[in-house]
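J.: sequence and computational prediction follow.
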Amino acid sequence: MHHGGIEKELVSFIEKSVKGVLFDLKKPAARSREIIPELEIPKERTHGDISTNIAMKASRLVSMPPMRFAISIWDKMNAALPSSPIKNDIEKIEVKNPGFINFFLSSSHLYKVLLAIQREKHNYGRSSIYRGKTMQIEFVSANPTGPLTIAHGRQAAIGDSLARILSFLSCAVKREYYINDEGTQMNILGNSIRARYRELCGIKEEFPADRYKGAYIIDIAKDFKEKLGKKYVGEKDIKIFREFGLKWILNDIRKDLKDFGVNFDVWYSQKALRKSGKIDKALQIVKDKGYIYEKEGAAWFRSTDFGDDKDRVIIKSDGSYTYLAPDIAYHLDKYRRGFKTIIDIWGPDHHGYIPRIKAAVQALGYEKSSLSVLIAQLVTIYQGGKLVSMSTRAGEFVTLREVIDEVGKDVARFCFLMRRVSSHLEFDLYKVKEQSMENPVYYIQYAHARIWSILEYSKKASLSSGFKSDLLKEKEELDMLRILRQFPLIVVLSANSLEPYTVLQYMEDLARAFHSFYAKHRVVCGEPGLAKARLILVDCVRIVLANGLKLLGVSLPKKM
């Protein structure tokens, strides 16, 4: 994990020290180019502020145990530090088993953080590290056959937050929703609406078992009848019902997403994809490369050539496409629109589909690594400790709309990001509404509101003129400074790992440090110089809390 400022200087410092060790060992200088330092934030505060595992990564290149190599690098560092440009930034350097080299930053370096935050404000943490990169994130993409569920809500929060984080780092990002607007499920939708419409028109008949039973189907049928009357009561062709339902549900989905703070740049229709002829053209490319063959009257994709466990049918014996055919064409279209990196966010039921879509990307001539597929694991919701398994409105599932109505957009988004993408998520609707320090949402929001009240209370103190940062000496003050300093690195780490939870976890750490400080120290204390320095410090916490939560699409209240 690299960034500007001290990190850049540290990488250079480590590289020079490694070169010195190689010279002493009479190893070729070219070897040092194979040894690229990586920096990380240690999990334990006792292990310093910044750490590198360079000695462990490169020990085989020098035929030396990692710990011995680390000590050799450490010796070079200690000899070079007094004359290095970073001599005033580093308090000490330590080596820890099994070969970590840990850097402890000086308090004079930490004080610089306050000036940077006050100068950059809402841009603190922003960088150009992803400039020139074009990425497309396709997420949610729920079939337009019913309302968005909590599973879609989680995918929406993850995808939109990732887009915000990448954009903050100067990446050109597009959010895209793929509309599966044709096929069997759409026909079931049309038949379901037709059956409910006929019921509303007084036709007594049993509702077929294979239809969608959600209450929303009745809502659509009522709307259909209101607008079009009874003139289609004898209509056998489901097209008008299907198209009405598609439009109705898509409007519903768009509204839910808008209210959830998610806006897509592109809504991409599968029907339009098929009509464009792009599916046949994409399959022809794969066939020309020798990856499609005929067997048992069907066309098969030779996906095993790219590591899939078996070849896949791409055109059935009746001439119809499998799901894979339009997906291949769709991904080719993504690349042809100029995206160098593609991110797909799917639900857990699609896990087995990853090898075949990765195979398809390679068969089309693109790098396997250019496509990242994230599987957003399941969500379980409780209400007062009881599992919520039924929806009051739909009768089958908990909808995103119900969660937004129950806890609000900000709390809902926060909750959907409370675990890593690959982890199963559980939360209780009652607990996340509680005004309790046990509630992680409230914990962060309260830190922000508390700082606003401090700033309001001390309006006579100017936050813009000079102040003495070296008056901040308490452990809790230095802890906050250390965490504030990490924010730019955290944003980069979150983007590199495609994991918004990294930012949320950091927000919790920062709020915890603030609450710990506030419990022990008065901000507006009797000594004016110290009071001013503390006001600057807590204002910087407020700025970074707001910056971080903005990346997650969560707003912060000034009052609780």
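T.: It's in.

J.: contacts and neighbour counts: CA atoms only from here.
T.: Fine.

J.: what ranges does the stretch 201-350 of the chain have for its helices?
T.: For the stretch 201-350 of the chain, the helices defined by DSSP state H, counting those that start in this stretch cover 215-228, 239-259, 270-275, 278-288, 324-336.

J.: in addition, the following structure is provided for comparison:
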Amino acid sequence: MTPADLADLLRATAAKVLVEHGLDPAVLPDEVSVERPRNPEHGDYATNVAMQVGKRAGTNPRELAAWLATALAATDGIDSADVAGPGFLNIRLAAAAQGAIVAQVLAAGASYGSSETLAGTRINLEFVSANPTGPVHLGGTRWASVGDALGRILTVQGAEVTREYYFNDHGAQVDRFAASLVAAATGAPTPENGYAGIYIGEIADKIVAAHPEAPTLPLPEQLELFRAEGVELMFAQIRESLHEFGTDFDVYFNESSLFESGAVEQAVTKLKDSGDLYQKDGAWWIASSEYGDDQDRVVIKSDGNAAYIAGDIAYFQNKRARGFDLCIYMLGADHHGYIGRLKAAAAAFGDDPATVEVLIGQMVNLVKDGVAVKMSKRAGTVVTLDDLVEAIGVDAARYALVRSSVNSSIDIDLNQWTSTNNENPIYYVQYAHARLSSLARNAVDLGVSVENPDLGLLATEHEGELIRTIGEYPRVVASAASLREPHRIARYLEELAGAYHRFYGACQVLPKGDEQPIPLHTARLALCEAARRVLANGLELLGVSAPERM
């Protein structure tokens, strides 16, 4: 019996009890809360439903809890139900009911934890979207890990997810990039506010190798050539780095296409016609403050050029025109103002602002021997995705970046994440999976299988803890999807690995010496296979490997 099954049972039992005592069951919530007590001695699960609805139903919460306890105690699968405090209900499941969780995992396999909650929902998930002017830095790398994981999590909840990279190939930063390449190719100093680093020289050399005449062309032609070729080469490197990191996209969308196709002009015209754009100081402003933004924003500057928000507005329109129900933007720490302006733009177009979600990721710092690492070997000024992968590997990098809430800054300690001990979170989780895989191989050699296990034999404290932890997985995945918080998966996997290690230390799984296999060995092996399966499923959602040997 999973927590979800128990919640359904509790609601049905509570409704029946209320009716039996002449009270209205309409006071019950759609979903009854079920939690695991901090102290296992209090029971397997606890609920405060009696306290939540007792007074509204017209009875004392503790009295309602007592009625529920009596009814539940007579229910199959419930070992005991006891009232605590002002109306808490502590519940213990029968061993067979707990064992049913193991059977569910073994039957579902790779689909355990999946649901159809978001079926029919089309989601555009835009993340990374680093400018094509340099390698992906640590902030973008964080989104490469978190965004990819979120896409996987939303998908297993039934959503149709399109992973999208917004390619910023229009604007002043690309002009500076082109000028920096020209300077590198001609031996001139890097222009003010230009880009430096070994990678600039490498790209310039490739362009000159393909176009020997480039350094002698007139400046306008030089800039045009180095801009087009440089952006293409830089983005090829970005895509390769992301692919090797395990992050690929369904759509690469060029910002320039919005201007070339007239989409920006059309969006601006539509807002002018609706009265949501007004003129002031020679510029056109969107009245975004009327839709919840903290101020109005310039859309067309006084010189007639489009401000950055003009492309954002047209881009949102494009996404909606492609049929997406929800547009999730994953942006850096310096983009907090985009939350209000994007939602305001949606409202100005007559859309529900809820069709826009903006997630803001905080800074990432690299630390070694207690000292911050700030310089890249190739980029010169910032630490990049490639630097992080070279230092600790893909699995550790992805896991380190995804295991904390994006709302908090994180320090990645290179010493910790390259260690092979339990202080390294990814080692701790992957080692649990490898240990379980080794156990399965040894079981084959000993002739022990998981066929027809008697799961009612799993009745010890450590077996129960492991089973209940496994049973939490679907709820954790659902929560990670609804809250857009993939770090919940990582923290859960560490909890599951800990429950397994404690179980393994207390319970003999396989026969030793001349012992013959008995039903308890089969039951425990089935439990171990369920734990291994859930670890593998969770690591898959994070884009991290589940090694069978370490």
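T.: Happy to help now that I have it. Everything numeric here is computed off the predicted structure, so don't read it as measured data.

J.: now tabulate the helices of the stretch 201-350 of the first structure in a markdown table and tack on distance to Phe207 of the first structure and mean neighbour count.
T.: Formatted as a markdown table, the helices of the stretch 201-350 of the first structure follow (distance: least, Cα to Cα, whole Å; neighbours: other Cα atoms under 10 Å):
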| stretch | distance to Phe207 of the first structure | mean neighbour count |
| --- | --- | --- |
| helix 215-228 | 12 | 17 |
| helix 239-259 | 16 | 18 |
| helix 270-275 | 28 | 15 |
| helix 278-288 | 36 | 17 |
| helix 324-336 | 33 | 19 |
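
J.: and His152 of the first structure, which of these is closest to it?
T.: Distance to His152 of the first structure, taken as Cα to Cα, is lowest for helix 239-259 among the helices of the stretch 201-350 of the first structure, at 9.9 Å.

J.: how big's the offset between that closest one and the second structure?
T.: Superposing on the second structure and averaging over aligned pairs (mean Cα distance after the TM-score superposition for the first structure), helix 239-259 of the first structure comes out at 0.7 Å.

J.: quick one: distance of that helix to the chain centre.
T.: In this view, helix 239-259 of the first structure has its centroid 26 Å away from the chain centroid, taken as Cα atoms, centre = their mean, to the nearest Å.

J.: do the same with stretch 428-440 of the second structure
T.: 24 Å.

J.: repeat for stretch 222-240 of the first structure
T.: The mean C-alpha position of stretch 222-240 of the first structure is separated from the chain mean by 43 Å, Cα atoms, centre = their mean.

J.: and what of stretch 48-56 of the second structure?
T.: 34 Å.

J.: in the second structure, what residue corresponds to Ser127 of the first structure?
T.: Structural correspondence for Ser127 of the first structure with respect to the second structure (TM-score structural alignment): Ser115.

J.: re the thing from before, so which of the helices of the stretch 201-350 of the first structure comes closest to Thr502 of the first structure?
T.: Among the helices of the stretch 201-350 of the first structure, helix 239-259 sits nearest to Thr502 of the first structure (Cα to Cα), with 23.3 Å.

J.: did I read that right, the match of Ser127 of the first structure in a helix?
T.: No - counting by DSSP: H, G, I helix; E, B strand; the rest coil, Ser115 of the second structure falls outside a helix, being coil.
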